[in-house]
Structures are given as C-alpha cells and as structure tokens.
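Engineer: Here is my input; please provide its structure:
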Amino acid sequence: MQNAPVSGPLEGVTILDLSRVLAGPFATMTLAGLGARVIKVEVPGTGDDARAIGPFQDGRSLYFEGINFNKESIALDLKDETDRKTFEALLAKADVLVENFRPGVMDRLGLGWDELKERHPKLIYAAASGFGRSGPASDQPAYDLIVQAMSGMMSITGERGGAPVRAGVSVGDLTAGTYLCLGILAALFRRASTCRGELVDVAMLDCQIAFMEEPLTSYANTGVLPGPRGTRHPSIVPFQAYRTKDSQLVIAAGNDQLFAKLAGALGKPELPELEKFSSVRKRFEHVDELETVLEEALSERTTDDWIAELTAAGIPCGPIATVDQVLENPQVRARNMIRQTAPRQDGSRSTVIGNPIKFGSYPEQMEPLPAPQLDQHRESILAMLATQE
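Structural biologist: Reported below is the predicted structural model:
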C-alpha cells in the first residue's frame, strides 16, 4: 500500500479505521501523525457520527476535522456484497483494524476477532468500547460522561464542598484512545518477532480507573474518602491556584527547597522556620492558613509581575490561561502545536493541533492534510487494490 502523508516511524503500516466519534479516531489520528496510513471506512450517506457534531464552519464539522486529518475516506456498506469484497481486499493488505463498536457487533457481521485471526493471522485487531469484552457490563453502551461518572473522577472534580463536575474535555474518550495506541504499538512490536497478530481490548472505564491511581489507591488503603479538591493537590502544599492583585496564578512548590525559595521571593523568608510550615506534611495540615498568608503577599502585585519574579527564582508557576491565550503562547507556537492544514480545493484551511511526539530523525509535518470528505478517496483506493491484485 502507498506511503502515509506523514514521515514517521510507522511508515509502511496501514490501518483500517472503522471507529467513529472520538476514542477510536483520536487513536488513529495519533498513529497517522506517527507515519501510519489510515483508511477511514465510513457508513455510506452519513459517514462518521462526528460529521454531524458541531461546531460547524462552512458546513463542515470542526469536531470531526480536529481528529480526522491526515486520513483517507472510503464509504462501504459491510452488508453489501460488492462493498464487502472491497473491505475484504483491504483487510488482506492491512496491518491493523480499529473499531469501537459494542462487543458482538463485528461478530454478527462475520468480522469479529475469532474469525479474522484465522483468515488474517498477522492482523492486529484493536477494539475500544465502554466496558471491554468481558464482565457483566460488557454489552452496555457508554459515553465519556458515563465513564467519568462511574470511575469516580467526577466525585473529586470541582470546588471543595461543591457538586461533582465533568472535566472540561472528554478525558474518558481521550485516555481510551491513548491506551488503544499503546496497545497497538505493543502488538506491532510483538508481531515483528512472532509474525502473529493480536487482539487489543481497551475499555473506557478501565482507562479512567487507571487515571484514578492516587484517589483509588489512597482510599483503598486508608479508608478516607476523597472529595472535590478545587485546584489543590491531595498531599503537596503549596500546589494550587492563588489570587494576585489582578487575577490568579498557579504555584507548584513541591518540596521544602522550593518552598524556601518561594517564601524568600514573597518577602516572607521566615515562613519555613515556623513549625507549622516546616515540611510538606506540616504545610498540608495547615493548608488553609498557608493559603491566606501567601495570598496576602501575592495581592500586592499583578500575576504577570509575580510570574516574572518567581520564574527568575526557579519556582514552578504559570498563569491560568484562556483558550485564546493558549493559541498565542510562544512556547506552544515554538513546539509547532498549532497547525494550519494544507488548503482544500476551495482554498480553505482548518486549524488543528500538532503532534506532541517529536523525533530527531523525522521532520515535523507543517501542513497536515485536511480531514477527508466522505468517500473522498474511493477511486484512488479502488485503483490501488486493482493494481495489486
């Protein structure tokens, strides 16, 4: 199969992507950014459900475009005899199949792991679902909101004493997509020596549980039930947002040495000498009192002033940026984390997120290919299959 649009360590790897909405497409977007060729197999007429999710610009879904660039699209009805033959031909050439249906859907189509591993022994079958392929909830549907709630994450998110809050981004999907990538990469590594495929089974709830390592293990061993923490760390102090003269900033003075530097920069060099603030553990026991003392000092100057001062002193800190400020951050720009896609036929472009994984041997992609129109690459894909018969 032809090379991917991105130069990277996964060049030569071809992925058939049956997934839709977020978890699966986020995984395949990441793999495309590493050099894999991703052929998105969509439902004729409607395509990926995400194409109907806003916000929209010039009739295009920005939600869809943000996680489906650098991919090709072909629309296939897997219940249609002709389209099924095309899909089977693609399977014979693919390294990885990605899907995020509920367990059992692919089996009913005759395309489940148990059947495909016999016909395509080198194929890596990567499945993401709400609850995985085992357990009493395996056949139940799930969305990001469901797993954020069920994992306990919402119970510790929000202001202290407040109601549970959903995280501002779909971490349930994004963590599942990230773990799906890890599983696929591990399976590809194993296949290099065994020449055998593998089933990768990733559950959204499992992934959220994995990201709840501190609160779950802490409660399991102490019996102390955590609640919403605001911006505070569960055990390190000072490690939170503080008010300044004009706004807020975050400070992460995570050890005694940094706290001493912070105290000096704030004009309070005596603080580390006080018994109640003398160690991380003591500061945690007096966190409310310390917050009052620090904010009293911080209120004398602006956030920008303090960030300059504290950064010069080697104290980890930063502003609480709004989304527009993030886009203009020179560090973000320097790392090429904000990209403009190559122009479409009408000259329009989309702004997308760059690849956070940088390599010394591969140049960064300056202009990602825009997300495909539904069935955009049918002719080129069919022509490729015809020439390889």
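Engineer: Please count neighbours and contacts with C-alpha atoms only from this point.
Structural biologist: OK.
Engineer: Quick one: neighbours of Ala149, just the number.
Structural biologist: 17 (other CA atoms under 10 Å).
Engineer: Also this sequence, please, to line up against the first:
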Amino acid sequence: MQALHRGDFQLSATPNNHGALAGVRILDMATVLAAPFGATLCADHGADVVKLELPDGSDPLRTLQPVKDGTALWWKVANRGKRGISLDVRMAQGRALFLQMLPRFDVLIENFRTGTMDRWGLDAATLFAANPRLVILRLTGFGQTGPDRLRPGFARIFEAKSGFTSLTGEKGGSPLHSNFPVGDAVAGLFAAFSIAAEIARLRGDPQAKGVEVDLSATEALFRLLDPLPVEHEQLGLVRQPEGNCASYTAPSNMYASREQVYFTVVASSNAIFARLAEAMGQPGWASDPRFDTNPHRVQNLQALDSALSDWFSAHSYVDIERTLEAAGVPFSKVYTIEDIQTDPQFIAREAIVRLPDPQYGSLPAPCIVPRVRGRQMPIPRTGPDVGEHNAQVFAEFGVAASALAALKAQGVV
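Structural biologist: Predicted coordinates for the structure are as follows:
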C-alpha cells in the first residue's frame, strides 16, 4: 500500500458545502456515547466522520436499550451522519493500515482508558509522526493525569463525582440520577466545542501543529457548576438538593393542578412575581415584606410555596395555563415525548426530523442544533452497520478489493 502524505488533503479555508465544518475529516474510534456524540454533532455541521469499530461489533451501544428485533435503535440515531468501517488496530496489519489512513484525517477521537493506545503501539509520538497536524481528542472519565486516570468512567460515575448529582433529589432525601446519561451528553458537547476550537486554530495558521486534547468528563460537568466553589469559599455554603425548588431564586418550583398535571413556574423577578400575584388575586404579595424582593422570597420560601401550591391544586390545568399566559408568567407543563410530538412550537420548527434508514425507511430524531439563517442543512442518515462502508472508505486509501477481502479473512477488518 502506498503511503499517503498530508499534502494529499488540506483543510478548506472556507466551508465548501452547507456546514461550517465542511472539509474537516474525523476518525471516530470511540465507544458508547460521550465521545461519539461529540463526533455526531460535528457531522451534523458538515464534517466527514468515519466511525471505526472492531470487526466483531462489540461497542456496548449496540446492545443498550432501546433494541427492536435485535436492532440497536439508539445506535442508529446517536451515530447519525457517519460512514462506518471495521478495523482491529490491535493487530499489526490493522495498525499499519490505521497509520496509513491517519494523514487524511484532521481529528482522531478515542475514549479508551489512559495508556491503552500506547499499549497498542499508537502512542502520541507515533500518531503525530503520521500526521503532525492531527488533533487527538482523548475523552475519559477523569482525564489523562491524576490518581483517578486509570479508573473506568460511566456517566453516572462522573455525574456523582463532579458534584452534579449532589444537587438533585428531594430535600433531606437521596440524590437522584436522571433516566438519561446527562454526563455523557455534556461531555460530548465539550468534545464538539473542543474540535471546533482546534479546527479554527488550524484554519487560521497553515503551520500550526496538532495537539492532544485531554477532556475529562468529570471536569466537563463540574465546569457547569460555576457558583459552587465561590459560594463555599466566600460564604461557607455547601449547596444541597432542594427537590424542585431553587435555593437561589423564588418562586421557582414544580406544581400540580387539580387533576395532577405537573408544570414548572419561574417568577423570580419582582415584575413577574407582581404579575403572578395579581393573576392569583393576591396583589398585596408584591409589597409584602416577606415577598417584595427575591432574597426575601427565598428566605420565606415555605410560606410562599405553600400558598402557591394551594392555589394551583384548586384549579384545573386549562385554567392555570390560561391565567399564566395572560399574565405573562413563564411556565411549562412537564412534557413527555408524546407532548413534544404534538406541540405547535416543536412542529413549527420541525424539531423532530426523519433520518433516512435502510432498514426502517426513516427514523425520528432531534433536529440539527443550532440553526444558521440562510443555511439549509441536509438531513443525515442513521448510524452505519458494522463495517458498512469498508469497501467505499478503504478504497479511498488505495486498498484494493482483493486486499480488503484478504484482510477480512484474517479478521483485521
């Protein structure tokens, strides 16, 4: 096989198709969700993402629910917009082919335990020797350094360790996890941001060298929690779960109507609170010394929330909705996916798109975010089967069909 050189492929100075990341090529060899989600976000905005799996298709996301008739539905939507290849880089021939391909990629994404790539003979020096301008994004639970660097990381683990989970749950009760790996999604967002930032740097300087991005999922979640360190140092506070209340603003809570429809209300500014009080027939609350400012409302939260809960529980949700809308008070029913699918705002924005799929015709998924005025992004297809694009992708790197068949027979692809 002929070696490929960086000069064979250059980053585009400006996007040459619909997406801002057009011209960027990403090799995604990560598993499960966090790092692959970051690659998917880049694919949404024009990057050419090649998903590399082991030939046995052992990525755990292929067995996570929801699964229908043996088909991993989450895989299909989470890895949308990618081409799929299979390659065992732990084998000598697989490693050689991997390094031959690397000069044609701008970003390599991996999420193996720290040191794993080194043991496979794919340490950073080897990777940069193949492609000096490569962005290597390493996403792990705790980062490449420190005493926890070798620990396995899963969303609920770094949600707990970051302090994020300590803020959820009922007051005085157990902290609660969400029924969705929020930590993976947040880390994936930071991964996409990191890639976009590095691509901007490389596009601005043709002589710039590649870098290793050390992304800790724990630190990504902790980064969201700006006030925790400063309020602890300066005020001695350790923020605790407060149920659906907020300890920093009021009223801001979850309430239930007479027929037990749950909805959230935020009326924390003085102007909005005055409108809420007026709508509930209690205009005097706005000047009540217990409720006239946000600090006073927080200090007297129990009395305020008790009065609000009593009023809401005595009215139907239809009446509550009409009253709050007329008063200009921010609120929302707690939506399920059934509510989202029928909501006029989601429908008007086409927030659910249909991804073309060879098995099901199409599957629903969230739209591309954000939108850019004047740019119509193509709808990506669902995630690939194991090695679905082997022939197509490897041909781009000069691998003949006969050579590919031989590699397949040896278990390399």
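Engineer: so stretch 378-385 of the first structure corresponds to what in the second structure?
Structural biologist: Residues 390-397 of the second structure are where stretch 378-385 of the first structure lands when matched by TM-score structural alignment.
Engineer: how about that stretch: buried residues?
Structural biologist: Buried residues in stretch 390-397 of the second structure, counting neighbours by 16 or more other CA atoms under 10 Å, are found at Asn390, Val393, Phe394, Phe397.
Engineer: ok, now stretch 111-121 of the second structure?
Structural biologist: Buried residues in stretch 111-121 of the second structure (16+ other CA under 10 Å): Asn111, Phe112, Arg113, Thr114, Met117, Gly121.
Engineer: which among the residues you listed gets closest to Arg95 of the second structure?
Structural biologist: Using CA to CA, Gly121 comes nearest to Arg95 of the second structure of those, at 8.0 Å.
Engineer: Contacts only, for that closest one.
Structural biologist: Contacts of Gly121 of the second structure were listed using CA atoms under 8 Å, 6 or more residues apart in numbering, and they are Arg95.
Engineer: what helix or strand is the equivalent of it over in the first structure on?
Structural biologist: Per TM-score structural alignment, the equivalent position to Gly121 of the second structure in the first structure is Gly110. Assigning secondary structure by DSSP states H and E places Gly110 of the first structure outside every helix and strand.
Engineer: can you check the one 4 residues further on too?
Structural biologist: For Asp114 of the first structure, the host element (DSSP H and E) is helix 113-119.
Engineer: ok, residues contacting that helix?
Structural biologist: Asp107, Leu123, Tyr125, Gly197, Leu199.
Engineer: With the second structure overlaid, report how far that helix is off on average.
Structural biologist: Comparison of helix 113-119 of the first structure with the second structure after fitting gives an average deviation of 2.5 Å (mean CA distance after the TM-score superposition for the first structure).
Engineer: Quick one: the residues in the second structure that the following helix or strand past that helix pairs up with.
Structural biologist: Heading C-terminal from helix 113-119 of the first structure, the first helix or strand you meet, by DSSP H and E, is strand 124-129. Mapped onto the second structure using TM-score structural alignment, strand 124-129 of the first structure spans residues 135-140.
Engineer: Average separation of the matching stretch from the aligned part of the first structure, please.
Structural biologist: Superposed on the first structure, stretch 135-140 of the second structure shows a mean distance of 0.6 Å to its aligned residues (mean CA distance after the TM-score superposition for the first structure).
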